[in-house]
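>>> model this:
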Amino acid sequence: MPFSIVPLLLLIVPMAEIAAFVIVGREIGVLWTLALIFVTAVLGSILLRVQGFGLINKIRRETEAGRVPGRELVHGVMILIAGVLLLTPGFITDTIGFLLFVPAIRDAGWTLIKNKISVVSTAGFTQHSSGPGPKRSDAPTIDLDEQDFERDPDPNSPWNKDKP
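From the prediction side, this is the model:
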């Protein structure tokens, strides 16, 4: 999304939400409108918790299997955005938020952006469990004794700047 669209969205979205509040409030009344906003916020927090924990488990399983969980990470970002949208008062943001909780819609979003992003794993990744996964075995191990290691700088070192 180009940066020039962001200020326009910051103006248009609140105006559309105010218009939606006026229309819905006129049809069902002010108290029911406020109750509906409260219910969507509570429902959104429950959905965020349930789907968030499920997604964390999927990410853990993918990393334990030695695969980079790119799809799951993008789904996690979409679920986080959905939770924020549902906690934001408004009917338009709530609609978008509820749509982002639908896995088929998140998959469609993943299909649109998966060729535009790359998930890179670090070369120094080490798995601490005994399960399968990437292990770094090509790096040499340097084992120092206590007399070989000291924290104080060596005054005879050519890189010592305090040398007279």
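>>> okay, CA-based contacts and neighbour counts for the rest of this
Noted.
>>> tell me the centre residue of the chain?
The centroid of the chain falls nearest to Val77 when counting by C-alpha atoms, centre = their mean (3.6 Å).
>>> One more, please, to line up against the first structure:
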Amino acid sequence: MPAIVVLLMWPLIEIALFVVVGGAIGLWWTLLIVVGTGIGGVVLLRRLGLSNATRLRGEMARMRDPVGAVGDGILKALAALLLILPGFLTDALGLLLLFSPVRSALISAASRKMAVVSMQSDQPARRSDGIVIDGEFVEVEADGPKSPMPKDRPSGWTRH
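Model prediction:
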């Protein structure tokens, strides 16, 4: 029930903040702030896209727990989206999420409730000297592979 109340009260709070802030600083400054934070959110969201994917890929390649990288990327994207939405409350929450200590606190609180159990990599195993050994395998049945040739005829593969 509290989530419904928050969703119903959110637009009313935003409207009240528009009236109060607009009355204090004027219409044009209010519009400039709303449009400016929206543009800032779009720029931030565009910049985050590739960097988050690169950071996550790096964490996975080092076989580290990706919760921190994923959480940080999600919270930065959420901050950008909150900045894009018009309103002073959403802008304040978006700006708050841009601070690293706030994101770290939220990530640590969430990571206490969830954890990575196991990780596997599809990258080839590397030796300690840096040489990659790539190989293929074929599963062989217990009674051996089925030969399409009858056993009484030579297969042509060997000399008899």
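>>> what's the TM-score here?
Overlay of the two chains. TM-score (TM-score structural alignment, normalised by the length of structure 2): 0.71; 136 aligned residues with a C-alpha RMSD of 2.9 Å.
>>> sorry, back to before: any idea how far the residue nearest to the centre of structure 1 is from Phe101 of structure 1?
In this view, Val77 of structure 1 and Phe101 of structure 1 are 11 Å apart by C-alpha to C-alpha, to the nearest Å.
>>> Mean deviation, the biggest helix by length in structure 1 versus structure 2?
Secondary structure of structure 1 read by DSSP state H shows that its longest helix is helix 30-64. Once fitted to structure 2, helix 30-64 of structure 1 is off its aligned match by 1.8 Å on average (mean C-alpha distance after the TM-score superposition for structure 1).
>>> equivalent range in structure 2 for whichever helix or strand comes after that helix?
Counting by DSSP states H and E, the next helix or strand C-terminal to helix 30-64 of structure 1 is helix 70-87. Per TM-score structural alignment, the counterpart of helix 70-87 of structure 1 in structure 2 is residues 67-84.
>>> Let me know how buried Val34 of structure 2 is, in neighbour terms.
20 (other C-alpha atoms under 10 Å).
>>> Quick check: chain neighbours aside, which residue is closest to it?
Pro86 (5.8 Å; C-alpha to C-alpha, 6 or more residues apart in numbering).
>>> pretty sure the one you found contacts Gly38?
Yes: between Pro86 of structure 2 and Gly38 there is a contact at 7.0 Å, judged by C-alpha atoms under 8 Å.
>>> the more surrounded of those two?
Gly38 (21 against 17).
>>> Mind telling me what that one corresponds to in structure 1?
Aligned partner of Gly38 of structure 2 by TM-score structural alignment: Ala41.
>>> burial count for the closest residue to its match other than its chain neighbours?
Spatial nearest neighbour of Ala41 of structure 1, excluding adjacent residues (C-alpha to C-alpha, 6+ apart): Leu87 at 4.8 Å. Counted with other C-alpha under 10 Å, residues neighbouring Leu87 of structure 1 total 20.
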